[in-house]
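**Student:** Just need the structure, nothing else, for what follows:
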Amino acid sequence: MKLGFNEATCMKRSTVEQDLALCEKYGYDYIELRLDMLKDYFARHTVKELQSFFASSRIKPYALNSIEDINFCTPGQWQKLLDLFRFGCETAQAIANPYIIVVPTMGDDMYLKTQSEVFDDSTEVLDKLADAAKPYGVKLAFEPIGDRRWCVRSLEQALEIVQAVHRPDVGLALDSINLFLYNRLENIDAVDDVPLEKLFVYHIDDCEDLPLGVLDHCHRLFPGEGVIPLAKISEKLHKKGYDEICSIELFRPAYWELDPEEVIRTAAQKTRHFL
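**Tutor:** Take a look at the predicted model:
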């Protein structure tokens, strides 16, 4: 697998410019740029400057993060989402970035939605977004979020939705903590059921040993420092033949307070063990 960096890892103290320079310095293969950080970058730079960087760099863009709360939108919410999505598609096309991460809706009432409601809405929305992305040559990576506040939680549920959409430009983003947040990854063999052609993105992170319901994204740790069976996940991905991005994505507030260079250097060292 290829070493990737997701900008969420240092987003409170870093910038696109700094992330690019440090990822180049520490040997990353790919970067996942954040849409909000890109908007900040474009306040100071042009898209041609970003194109120029990637043209002369070993590091390449991979997946823009992220279009969130895609389910059960009001007309106003949908229009706002589409505006951001089109910005992402235009940028992705300009810099040869192949994927955009799309995320199901979070809300305290999401657990009240039936499986049928979630399935129908998700397939419809993913189809619409894929139609909108097609002219730009961009693919969608749908990421299930294991916590009960999100409407698509399990890998099995997400795979069923993606297979029903039945498009080569719609696949999955697997995130190790999101797999773990759903029943502590009781069914790790679900990873085996994902066809290789539907596995677009892999996010790696570890976490503290806390009960479900307490464990949250703020408890993410560097790979190898927690309780997620990352070696087993990696082994399954290797057997499947997956050799694309393995991207470190940490939403830990304590890491946000550190020097970005320290975090990016440490993340590279820790993640390489699982490539």
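**Student:** drop to CA atoms for contacts and neighbour counts, all remaining ones
**Tutor:** Noted.
**Student:** Tell me how far the residue most central in space within the chain lies from residue 33.
**Tutor:** Centroid check for the chain by CA atoms, centre = their mean gives residue 101 as the closest residue, at 5.3 Å. Residue 101 sits 11 Å away from residue 33, going by CA to CA, to the nearest Å.
**Student:** do the same with residue 153
**Tutor:** 24 Å.
**Student:** now the strands for the stretch 101-250 of the chain?
**Tutor:** 139-142, 170-175, 199-204, 206-207, 220-221, 245-248 (DSSP state E, counting those that start in this stretch).
**Student:** Quick check: which of these is nearest to residue 79?
**Tutor:** strand 139-142 (18.2 Å; CA to CA).
**Student:** Would you map the helices across this protein?
**Tutor:** 16-25, 35-42, 47-55, 75-95, 115-133, 155-165, 176-181, 230-240, 253-256, 260-271 (DSSP state H).
**Student:** Which parts of the shortest one count as buried, going by neighbours?
**Tutor:** For helix 253-256, the buried set under the neighbour-count rule, 16 or more other CA atoms under 10 Å, comprises 253, 255, 256.
**Student:** quick one: contacts for the last one?
**Tutor:** By CA atoms under 8 Å, 6 or more residues apart in numbering, the contact list for residue 256 reads 9, 10, 11, 12, 13.
**Student:** And this one, please, so the two structures can be compared:
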Amino acid sequence: MLKGFNGATSMKYDLFSDISSASAAGFDVLEIWKTKLFDAMKWHSVEDIVKDFVKNAIEPYTINSLEQATFSKDFGEKLEECEMLCALAQDVRAKVLIVVPGFIQERLPEEEIKRETIGVLKELSKLADHYDVKLAFEFLGFQNCSVNKLSVAREIVKAVDRKNVGLVIDTCHLFGGSSTLEDVQQTDPEDIFIVHINDLPKIEGREIKDSDRVMPTDGILPLNDFIKTLRKIGYSGVVSVELFNEQYWNLDARQIAQISYEKLSQLL
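**Tutor:** Now for the predicted structure:
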């Protein structure tokens, strides 16, 4: 498996810092946080960004992310944003755009959610295909997210039936929601475009939050069994450390990347 670092893990640092820090730590690929890319482009050309990836011998893998892609107030705007992000991905040589389902006010019938999501992903897929970019659909384990289970996300991707549309499996959303290792075991490894790895402390009496995430192996999630399951089904792609924890953001950028790499290497 390839080792990845997600820019959310070092949120307060810029893109060039992410590139150099992730490279120095030993990561194979970097997931680009889109606001960092936009900020970098205010002062640097796309060519400068590409050269920095090459100089540091690390590959850009994803752009994170197209949010509220489904059940949006203006789907036309989402199409425009998707095309813009796909064009940027092509320019900076990233292979994948992460696509996040929409949050909804009240629970809808599952068939309605599937119908909306399948239709949207098919349209986005056509756009992405023009730029040779893959779309990785990331279910979120939160109750108010329209797609919050791996089993439903898997059905949706299968129904879309396009080679450039696959899945993100994030351990926070997998175990913090209502999905299981059995759901992972039933997933076609060809449909998994990236894995986001993180851990969670013991949480009782409330729903998990993104900011609860801790480094892999520092929490209570069955990550060893998770990795074993990925290997069992034949997944050999990117496993990327993604946290949204401000306690880590306050560390030096290289220290964040180094800790992330050591924790991920220990797990793998």
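**Student:** Select from the contacts of residue 256 of structure 1 every entry located in strands.
**Tutor:** Using DSSP state E, no member of the contacts of residue 256 of structure 1 falls in strands.
**Student:** and which of those residues is nearest residue 230 of structure 1?
**Tutor:** residue 9 (18.2 Å).
**Student:** which ones are touching that closest one?
**Tutor:** 248, 249, 250, 251, 252, 255, 256, 263.
**Student:** wait, which of those is closest to residue 230 of structure 1?
**Tutor:** residue 248 (12.2 Å).
**Student:** which one in structure 2 is aligned with that closest one?
**Tutor:** Using TM-score structural alignment, the equivalent of residue 248 of structure 1 in structure 2 is residue 241.
**Student:** what's around that match, how many residues?
**Tutor:** 28 (other CA atoms under 10 Å).
**Student:** my read: it touches residue 5, true?
**Tutor:** Yes: using CA atoms under 8 Å, residue 241 of structure 2 is in contact with residue 5, at 5.1 Å.
**Student:** Need the residues touching each of the two.
**Tutor:** If you check residue 241 of structure 2 and residue 5 against CA under 8 Å, 6+ apart, the residues they both contact are residue 260.
**Student:** if we can go back for a sec, distance check, the match of residue 248 of structure 1 against residue 257 of structure 2.
**Tutor:** Residue 241 of structure 2 is 9 Å from residue 257 of structure 2, by CA to CA.
**Student:** Give me the common contacts of these two.
**Tutor:** Joint contacts of residue 241 of structure 2 and residue 257 (CA under 8 Å, 6+ apart) are residue 5.
**Student:** and residue 212 of structure 2, what does it touch?
**Tutor:** 200, 201, 244, 245.
**Student:** To which residue of structure 1 is it aligned?
**Tutor:** Looks like residue 212 of structure 2 aligns to residue 219 there (TM-score structural alignment).
**Student:** Tell me how far its match lies from residue 123 of structure 1.
**Tutor:** 31 Å.
**Student:** One more: residue 7 of structure 1?
**Tutor:** 28 Å.
**Student:** now swap in residue 189 of structure 1 and tell me
**Tutor:** Distance from residue 189 of structure 1 to residue 123 of structure 1, by CA to CA: 24 Å.
**Student:** the more surrounded of those two?
**Tutor:** More crowded of residue 189 of structure 1 and residue 123, by other CA under 10 Å: residue 123, with 19 against 12.
**Student:** wait, what's in contact with that one?
**Tutor:** 161, 162, 164, 165.
**Student:** ok, these in structure 2, which still hold?
**Tutor:** Contacts from the contacts of residue 123 of structure 1 that recur in structure 2, judged by both residues aligned by TM-score structural alignment, their matches' CA atoms under 8 Å, are 161, 162, 164, 165.
**Student:** State whether residue 131 of structure 2 and residue 85 are indeed in contact, as I suppose.
**Tutor:** No: if you go by CA under 8 Å, residue 131 of structure 2 and residue 85 don't touch, sitting 9.9 Å apart.
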